[in-house]
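Trainee: got a predicted structure here, sequence first:
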Amino acid sequence: MTLCSGASRDQAESLAGTAATARTWLLLEQPGPWGSKALTGSRLDPVLGEHLEAAAALGVRAALIRRPGRTGAGGAARRVLLAHTAPGDSWVRTASTDDPRELLDLDLAALAGGDHGGFGAAHTAGPVALVCTNGRRDRCCAVLGRPLAGELAAAGHDTWETTHIGGHRFSPTMLTLPHGYAWGRMSAGTAGHVLAELARGRTVVDGCRGRSCWQRPEQAAELAVRQFTAEADVDALEVIGTTAVDAAVGSTTAALPTPGWLVTVARRDSRRHWEVTVAEGVSLPASPASCGAAALPQSRMAVLAVRPLLAAGTR
């Protein structure tokens, strides 16, 4: 079987604007095998699994994690990681539990808004790397993800294997916390560089799929501004407005395919703004979204323009 990641790499499919969307991540250690639908098919209490699966509707994305090498006994205390990814308010909290059903008592709406309610303790040991390795969901994640997770762990990085974080065809994929940036087509060298930069409070554009706290057009817009300005500070930018535009209405949007967006990105410490024109197109030739799937045109975010703006009140 041809790996879906090979087809995506061969056609140089764009990574920008492909990250899973979630402002808050809830990660539960679950040793042993994972099913294709991990939260409800991995020996986890079914009531808890369904509860965590439904959390996505509130803005909290849940996943299962395990240390590389599949160590850990099923009866041991489980690690729980909770992370919020908004710029200027990103954090990771960690705790251990002997009974994962305690997570049923979490206030998911509050967590989605960035209020951890004193859960656990602050994680201050640098960036956390989550590498997708769920081969039951997609073959690429096992074939490419597991070796990467092992290499990062061996190099001393705080690394976990994780279940689905989106984008099989960009394997090996990695999510970094607390900032919530997703990455694709990583090697041990490129991933190590990313983690070293994040530890210094800096991020890089190469290999980045976007920051998960934003929707896909906004992810692409933020990365485009970083490329346009060479801004590396991990929390320097925020999205302050997004307007949908119609290709058939108005001369300023006549060149846009439908749908399109005007995304306003700003520096958090000044009045500098940029308006980014983003359109949704397709990547051709057609390719599979995952191993074994039919070849289809894949959605992509195309940045058409980045325009500096003068903020109101600035002379």
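Mentor: In hand now; what should we look at?

Trainee: only C-alpha atoms for contact and neighbour calcs from this point on.
Mentor: Fine.

Trainee: once you drop chain neighbours, what's closest to E222?
Mentor: Nearest-residue entry for E222: V265, 6.5 Å, with adjacent residues in sequence omitted and distances by CA to CA, 6 or more residues apart in numbering.

Trainee: next one: the one you found from V245, what distance?
Mentor: Using CA to CA, to the nearest Å, V265 is found at 17 Å from V245.

Trainee: comparison target below:
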Amino acid sequence: MTRRNSCGHCPGSHSGDRPCLASATAKARGWLLIEHPGPWPERVEQGPPGPAAITEAVRAARAAGVRPQLIRRPGRRRGIPPVQVYVGYSHGERVWLEGRELADPAELADLDLAAVAAGTPPKFGEPVADPLLLVCTHGKHNACCAQHGAPLARFLSERFAPFVWETTHVGGDRFAANLVCLPHGVYYGALDRDEAVRAVEAYLRGEVLLDRLRGRAGYPEPAQAAEHFVREHTGVRGVTAVTVESVSGTSPYHAVVVVGDRCYRIVVERVAQTDPCGRGCQENLETYVVRDLTLLNEAALV
């Protein structure tokens, strides 16, 4: 029988040895972030205690294809209202954020969620130029997120306030502590303090770090893997400097990736990890490996 730690994972699950590439949530493109001090339900759609308007907005967002997150400041629990709300879009190069403080959560009913899902700023609030750094601390969903995420959120808040918020489940509990950088939807996992600081500093420069990078939200996992390996091969780190033009097939997947005026064909395969948590691990986890990477000539772009 495999021994489990207090988070419910195998020993070593937070050692940093487990590959976490190509594991960002593939469905999140539009975002709705609503301040709520907690307690948070196990699933946000169940509705948190407090104004019914927040529960209604969360459910409406899910129905519209927008990812809802409850957020709060690390170490602070102000009541409701007022409520800080952000909406944003993280797919492609035209990313954006809007922010607004609501005197009454019922104002959420005025938000055009269809526009958010389509990537169009709804003019619900003022444009937000600064990034948002979301650290998952959703202990009711998974104890690891509170155990590893909450201390990291407090630590990052000391250095990067007011960018930092605690948030509900972002996906990939086994990679706690998880960090999501908006507006681009860049995911990092299994972070310690030093790794998190380096990741944030890179994002503030408009770059990504490959170490502990899970991927970018809104893209299929094979596309995330293709981008990761082309970045590794080329050394290009700009957040939007690498574009996955297409992905085809089943594992192994064939992708076309563009970096500036260079075009690459890459083949990636999904494989099972060997003892991802150490000897005797019973978790069936997968990752991606490169099978081929070829530089095509510029004519391939035509």
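Mentor: Done, it's in. Every value quoted in this text rests on a predicted model; they were computed, and no experiment measured them.

Trainee: one step back: who has more neighbours, V265 and V245 of structure 1?
Mentor: Neighbours were counted for V265 of structure 1 and for V245 using other CA atoms under 10 Å; V265 has more, 26 against 21.

Trainee: which one in structure 2 is aligned with that one?
Mentor: Correspondence of V265 of structure 1 to structure 2, assessed by TM-score structural alignment: V257.

Trainee: what do you get for V278 of structure 1?
Mentor: Going residue by residue (TM-score structural alignment), V278 of structure 1 aligns to V268.

Trainee: repeat for A63 of structure 1
Mentor: Under TM-score structural alignment, A63 of structure 1 pairs with Q69 in structure 2.

Trainee: return the residues in contact with that match.
Mentor: Shown here is Q69 of structure 2, whose contacts under the criterion CA atoms under 8 Å, 6 or more residues apart in numbering are 31-34, 44, 58, 167-169.

Trainee: and the strands in structure 1?
Mentor: With DSSP state E as the definition, structure 1 shows strands at residue ranges 24-29, 60-66, 78-86, 89-97, 121-122, 128-132, 158-162, 174-177, 181-183, 208-211, 237-245, 260-267, 272-288, 295-310.

Trainee: could you export the ones you listed as CSV, including distance to L106 of structure 1?
Mentor: Putting the strands of structure 1 into CSV (distance: least, CA to CA, whole Å) gives the following:
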stretch, distance to L106 of structure 1
strand 24-29, 10
strand 60-66, 11
strand 78-86, 11
strand 89-97, 13
strand 121-122, 15
strand 128-132, 22
strand 158-162, 21
strand 174-177, 20
strand 181-183, 24
strand 208-211, 24
strand 237-245, 28
strand 260-267, 33
strand 272-288, 36
strand 295-310, 35
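
Trainee: nearest to S14 of structure 1, out of these?
Mentor: Shortest distance between S14 of structure 1 and the strands of structure 1, using CA to CA, is found for strand 295-310: 7.0 Å.

Trainee: just want the angle from the closest one to strand 272-288.
Mentor: For strand 295-310 of structure 1 against strand 272-288, the angle by axes from the mean of the first three to the mean of the last three CA atoms, to 10 degrees is 170 degrees.

Trainee: mean per-residue distance, strand 295-310 of structure 1 versus structure 2.
Mentor: Taken over the aligned residues, the distance from strand 295-310 of structure 1 to structure 2 averages 2.4 Å (mean CA distance after the TM-score superposition for structure 1).
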